[in-house]
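In: Sequence first, predicted model second:
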Amino acid sequence: MSTRQASEADDPIIESRDQLVAPMQAGEKPKLDWRIGTEHEKLVYKLPDHHAPSYDEACGIRDLLMALTQFGWEPVEENGKVIAMRGDDGTVSLEPAGQLELSGAPVVNLHQTCAETGRHLTQVKAIGEKCGVGFLGLGMWPDKTREELPIMPKGRYEIMMRHMPRVGSLGLDMMLRTCTIQTNLDYASEADMVQKFRVSLALQPLATALFANSPFTEGKPNGYLSYRSHIWSDTDPQRTGMIPFVFEDGFGYERYADYMLDVPMYFVFRDGKYIDAAGLSFRDFLDGNLSVLPGEKPTMSDWWDHLSTAFPEVRLKSFLEMRGADGGPWNRICALPALWVGLLYDQGALDAAWDLVKGWSMDEREALRTSVPKLALDAPVPGGRTLRDIAPEVLKIARSGLTARGQLNSSGDNESGFLETLDEIVASGKVPAQRLLDLYYGEWNGDVSRVYELSF
């Protein structure tokens, strides 16, 4: 989630509708300037007893963040508390229960993405070895109850935690117990954004299936392969899901802005603090009728903040965010951007992917999204097939797109090798969660704590 700092002095008040679409228009870039952003979260635990460390305890989350200064990272504070670190490789921040996230810097190619990820993991592992801390790449805590998890000192989290139980039964689980990998990609124009949005939204369930990695809850199998994905289905229906209007004629920046105006607010940031506006209307805010700030109208920073509070399967800000994948280990962190860059950053691949999914109805897309948390690659797609049947075709398209990009490393290899992890999943027929379940019912003999042997 976003890390907010004090508003800049030059922060214009929103006076026109043009300002609402300006962030999206500002994202338009020529192809040569397209970049890849990768975000990945990991679970943090103490080695002796596997407990999730609090913010303030010795070698807790604050100490882990501050230890990054030895690698050149600089602290970001909120109300006197260090909540993130900024550096050349992006931002390291803390999620609601202390999950540690790297929001990577925008890079040109996947070789740089993987190098960035490798540097980050090397740094945090070195810190962890000194502190007795480990890191786990899963989509969800396998054994922790909500009550066993600490809460991090960020103002927006306090507001969200109060609000979540009002709008769904699993929102607190989303905040406290889950981890994801996310890819952020650019577009050249409104039309390019629309095509990329439609393709990535239609195929987001395939990413969920390939990266499904959350089969345990509180020490037992939960009946799902991606319970993290299931959690989103009962978090807050007004800000999650497959957003059907993306596939309607006329979709573009203005239609997405209308959607965001109908997403209830969480907060307003003023004078370094978050003001609770949960459930209130941004439309009322535009009219100066927000009850918590009577007579005040929103600034562009308020709109940017609000754009970060919707959580559909694909999200638009000044770039497109792919949000369907569970957290995982190092090799799968590199594989997710490889999938989406291959599909979306070459026009031939993008057209081929759209041809594959353009005939699906919205009901069929919704049915696929609903079934994939339990069934993963066995989830049915239109035409009497399953995701297992179309996965090789999608990976072939992605590979062609990566090959066409011609981004080579020092050994002369292009980016397509980063798809090999996904090739192996498809060839084996087993997604990561199914491999974990095999271990649970096999050599682990029903002992979920053995999962900690799989640390980064």
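Out: Thanks, I have it.

In: drop to CA atoms for contacts and neighbour counts, all remaining ones
Out: Will do.

In: helices and strands around the strand ranked longest in the chain, which ones?
Out: The longest strand of the chain (DSSP state E) is strand 36-46. Contacts defined by 3 or more C-alpha pairs under 8 Å, 6 or more residues apart in numbering; DSSP states H and E place strand 36-46 against strand 100-104, helix 110-131, strand 133-136, strand 180-185, helix 330-344.

In: Kindly reformat these as JSON lines and extend each row with distance to residue 277 and mean neighbour count.
Out: As requested, the helices and strands packed on strand 36-46 are exported to JSON lines (distance: least, C-alpha to C-alpha, whole Å; neighbours: other C-alpha atoms under 10 Å):
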{"stretch": "strand 100-104", "distance to residue 277": "26", "mean neighbour count": "23"}
{"stretch": "helix 110-131", "distance to residue 277": "35", "mean neighbour count": "17"}
{"stretch": "strand 133-136", "distance to residue 277": "34", "mean neighbour count": "23"}
{"stretch": "strand 180-185", "distance to residue 277": "27", "mean neighbour count": "25"}
{"stretch": "helix 330-344", "distance to residue 277": "34", "mean neighbour count": "25"}
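
In: this is the other structure I want to compare:
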Amino acid sequence: MARDTTDFRPIENIDELVEYLAEGNKPRDKWRIGTEHEKFPFYVDGNAPVPYGGDNGIRALLEGMQRTLGWDPILDDERVIGLVEPTGQGAISLEPGGQFELSGAPLETIHQTCREGNAHLAQLREIAEPLGIRFLGLGGSPKWRLSETPKMPKSRYEIMTRYMPKVGSHGLDMMYRTCTIQVNLDFESETDMRRKMQVSLKLQPLATALFANSPFTEGRPNGLQSWRGEIWTDTDNQRSGLLPFCFSPDFGFADYVEWALDVPMYFVIRDGRYHDMTHITFRQFMNGSAHNQVPDGVPTIGDWANHLSTLFPDVRLKRFLEMRGADGGPWRRICALPAFWVGLLYDEEALDAAEQLTADWTFEEVRDMRAAVPKHGIGTEFRDTDLRSIAREALKISRLGLTNRDRKNRDGYDETGFLSTLDEVVARGTTSAEEMLNAYHTRWGGSIEPVFLEYAY
């Protein structure tokens, strides 16, 4: 999230929280595509991590981008920790370990998304190269120990860093040593949201497999194809993972609200200051548990919006749906991830077909698939087949959806071409992670240093 919300309207009752989500309903002609991608900055000299401060650190990078783009700074205790386009159409933010994120504008086509990503990377290169900085497109930090990884000066991250070790074994790795590509998509009604949520929850492990791209940790193979996927199995299971109640045939906004109310909070913001709220749930906050801890102690709509942004299920519901399963990767993957999901979810015929493909998949089956994918990738067994075969079917459906959308660029090409990098994974039968591991054991000579050349932006 680029900037935490400060909407001071007081919350009167739970129905308002349900209505807040329902206000995300949009007619089809207003549906948009919001793509986010993260990457690891590193110094070309020594492939070392980039700290926040200094003449050639993250702050200098942000200040250079601000001069180039003319975007407004996002400040935390007078320190620039991000940039936002003046009309709210996109933002640049920092993840805890300095991962540099573009939160893209809401766009109509994948062509526009790809142009946006290319423009961002070109602008970033222009500022970063004189500073000796490049960026790595992987899902997990391949070299640096947690103790070597910089910490960004964001107040919410200080609260999370204290809290994470109390609730899981991988929370700090998630914060400081992972990157993702994510797409945010709209819905037109509660029924439409339910259909998209259920299909995408079931297929999220497939996305993790197709985009598996984090096979190294601290300079050596970690035994996994998606270390990032494994990290999410024990980060904070109260607020992440699969949500069994979403598999119900009558799942709706109110069910998500009831779940979210009983998840511990991270913080509230009052007068620009972050207050640690990790000791209570949002329901307890609404029942008056914070009256002696924060000014006024009255929950606001802004508090609710921020709380929703600190929940980490595989598909996150806000006023749109966030697809959260994919590792970060090379630039072609930045276009492929939104293409995959838009094809599946933004066309009625394709959504029907995706529902049919996954109709009888149970929560337990998807949970087991999700647990196996970090190690086995598209080779993960499912019933009497494997995810490589499921991927063929899913890509066929996604291609159908993109064909039906018929959104062409100036040269007359539709959006189906953006799936080609995923077609290659299925045709090869090996993920990006497996290709990297093969290189490590052969032409890289047992060194991960070449990854900083071959997977850099």
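Out: Cool, the structure landed. Owing to the predicted nature of the structure, the values given are computational and were not obtained by experimental measurement.

In: Can you calculate the TM-score here?
Out: Aligned and superposed, the two chains score 0.97 in TM-score terms (TM-score structural alignment, normalised by the length of the first structure); 452 aligned residues with a C-alpha RMSD of 1.2 Å.

In: can you redo the helices and strands packed on strand 36-46 of the first structure as CSV with distance to residue 67 of the first structure?
Out: Output for those, formatted as CSV (distance: least, C-alpha to C-alpha, whole Å):
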stretch, distance to residue 67 of the first structure
strand 100-104, 13
helix 110-131, 7
strand 133-136, 13
strand 180-185, 24
helix 330-344, 21
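
In: Which among those is found nearest to residue 262 of the first structure?
Out: Closest of those to residue 262 of the first structure is strand 180-185, at 23.7 Å (criterion: C-alpha to C-alpha).

In: Centroid-wise, who is the farthest residue in the second structure?
Out: residue 292 (35.0 Å; C-alpha atoms, centre = their mean).

In: what's the matching range in the first structure for stretch 438-446 of the second structure?
Out: Matched against the first structure by TM-score structural alignment, stretch 438-446 of the second structure falls on residues 438-446.

In: Which residues does that stretch contact?
Out: With contacts defined as C-alpha atoms under 8 Å, 6 or more residues apart in numbering, stretch 438-446 of the first structure is touched by 220, 447, 448, 450.

In: Next, work out how far apart residue 379 of the second structure and residue 390 of the second structure are.
Out: Distance, residue 379 of the second structure to residue 390 of the second structure, by C-alpha to C-alpha, to the nearest Å: 10 Å.

In: try residue 402 of the second structure
Out: 18 Å.

In: between those two, which one's more packed in?
Out: residue 402 (27 against 18; other C-alpha atoms under 10 Å).

In: so how far is residue 183 of the second structure from that one?
Out: Taken as C-alpha to C-alpha, the span from residue 402 of the second structure to residue 183 of the second structure is 16 Å.

In: again, but for residue 39 of the second structure
Out: Counting by C-alpha to C-alpha - residue 39 of the second structure and residue 183 of the second structure are separated by 15 Å.

In: And residue 395 of the second structure, by the same measure?
Out: 17 Å.

In: and what of residue 396 of the second structure?
Out: For residue 396 of the second structure, the distance to residue 183 of the second structure - C-alpha to C-alpha - is 20 Å.

In: Which of the contacts of stretch 438-446 of the first structure fall within helices?
Out: Among the contacts of stretch 438-446 of the first structure, none falls in helices (DSSP state H).

In: out of the residues you listed, which is most surrounded?
Out: residue 448 (21 neighbours).

In: residues contacting the nearest residue to it once chain neighbours are set aside?
Out: Distances taken as C-alpha to C-alpha, 6 or more residues apart in numbering place residue 219 nearest to residue 448 of the first structure, at 5.5 Å, with adjacent residues excluded. The neighbourhood of residue 219 of the first structure, defined by C-alpha under 8 Å, 6+ apart, consists of 142, 143, 144, 447, 448, 449.

In: One more pass at 10 Å, please.
Out: 141, 142, 143, 144, 145, 446, 447, 448, 449 (C-alpha atoms under 10 Å, 6 or more residues apart in numbering).

In: wait, which of those is closest to residue 247 of the first structure?
Out: When the contacts of residue 219 of the first structure are compared against residue 247 of the first structure (criterion: C-alpha to C-alpha), the nearest one is residue 141, at 34.4 Å.

In: Now that closest one: closest residue in space that isn't a chain neighbour?
Out: residue 177 (5.3 Å).

In: what does stretch 12-30 of the first structure correspond to over in the second structure?
Out: With TM-score structural alignment as the criterion, stretch 12-30 of the first structure aligns to 9-27.

In: Next, the distance between the ends of the matching stretch.
Out: Stretch 9-27 of the second structure: ends 26 Å apart by C-alpha to C-alpha.

In: Now check the first structure for the residue matching residue 245 of the second structure.
Out: In the first structure, residue 245 of the second structure lands on residue 245 (TM-score structural alignment).

In: Check the spacing between the closest residue to that match other than its chain neighbours and residue 195 of the first structure real quick.
Out: Of all residues not flanking residue 245 of the first structure in the chain, residue 251 sits nearest, at 6.8 Å (C-alpha to C-alpha, 6+ apart). As for residue 251 of the first structure, its distance to residue 195 of the first structure is 10 Å (criterion: C-alpha to C-alpha).

In: again with residue 348 of the first structure
Out: 12 Å.

In: More neighbours: which of the two?
Out: residue 195 (19 against 15).
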